[in-house]
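**Student:** coords please:
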Amino acid sequence: MTTAGEIMHRGAQCIPITETLDRAAQLMREMDVGCLPICDSSGRLAGVITDRDIVVHCVALGREPSRVTAEDLAQGTPVWIDVNADIEEVLQVMENHRIRRLPVIENKRLVGIISEADIARNLSEEQVAAWAERVYAR
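**Tutor:** Here you go, the predicted structure:
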């Protein structure tokens, strides 16, 4: 059984809820990633912010990225998966929520993130195609 912990990208870096979106964008550029998990002061996952979120929910609305915080864009309950969850559960969660990046939690702390690239590297072409169809086709 393949688990979330086996396919995830370790070392995902959280951005504090109080950090501004311009700093989030800088971190994304420096790390060459398209999303950052958002964590509260105790290190617990509070959400995920993507480069698209910054553009659509801040810049395109004429808001100033240096004045909008990650917390301002963190809405609802974050979706995550336990490090020991099997790959089928990972795929199901991503499909159900139509998400392309999934934070991985162990002992209530972020330990990694699973992206589309991680899925592609660890599944057969047929499995990736079936998953992509379910996530994107709706």
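
**Student:** going by C-alpha atoms from here, please, whenever you check contacts or count neighbours.
**Tutor:** Fine.

**Student:** what number of residues lie near Ile38?
**Tutor:** Residue crowding around Ile38 was assessed by other C-alpha atoms under 10 Å; the count is 26.

**Student:** please provide the structure for the following sequence as well, for comparison with the first:
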Amino acid sequence: MRELNVGALPVSDGNERLCGILTDRDVVVGCVAAGHDPARVTAGDMAKGAPRWVAADADVGEVLQETRTHRIRRLPVIDDKRLVGMISEADPARHLSEDQIATWAGTVHARTAEG
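**Tutor:** This next block holds a predicted model:
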């Protein structure tokens, strides 16, 4: 992550099918802060749950809906069952008005009752 200057990495299986996403927060909170040795914990150990994704031909509305509904900041793009890209929270902003950006960001970053 440091070498690539990214905050998230997709995790795929042997057939190049997406099976998770590992974020910098996952490493810090789920590994380092929990007292685990980062040299011994694998990406597969930390990438839990079913990843959310959009098809390569999805429009901006679908991207916004998926990120808003699941309150996620990074969204893999899949074409023919293979990862072809990653949309970060800054990417949709290039296609939205200022009002749309404010509404969308407020939803994605809203605090929950637990948080």
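
**Student:** care to give me the TM-score?
**Tutor:** With the length set by TM-score structural alignment, normalised by the length of structure 2, the two chains reach a TM-score of 0.92; 111 aligned residues with a C-alpha RMSD of 1.0 Å.

**Student:** with adjacent residues omitted, what lies nearest to the spatially most central residue of structure 2?
**Tutor:** Per C-alpha atoms, centre = their mean, the C-alpha nearest to the average position across structure 2 is that of Arg74, at 3.0 Å. Using C-alpha to C-alpha, 6 or more residues apart in numbering and skipping residues adjacent in sequence, the residue nearest Arg74 of structure 2 is Ser88, 4.5 Å away.

**Student:** Ser66 of structure 1 versus the aligned partner of Val27 of structure 2 in structure 1, what's the distance?
**Tutor:** Under the alignment (TM-score structural alignment), Val27 of structure 2 pairs with Ile54 in structure 1. From Ile54 of structure 1 across to Ser66 of structure 1, the span is 11 Å (C-alpha to C-alpha, to the nearest Å).

**Student:** between those two, tell me which one has more neighbours.
**Tutor:** Ile54 (22 against 12).

**Student:** now do the shared contacts for Ile54 and Ser66 of structure 1.
**Tutor:** Contact with both Ile54 of structure 1 and Ser66 is made by residues Leu21, according to C-alpha atoms under 8 Å, 6 or more residues apart in numbering.

**Student:** tell me if I'm right that Ile114 of structure 1 and Leu36 touch.
**Tutor:** No - contact criterion C-alpha atoms under 8 Å: Ile114 of structure 1 and Leu36 do not qualify, at 11.9 Å.
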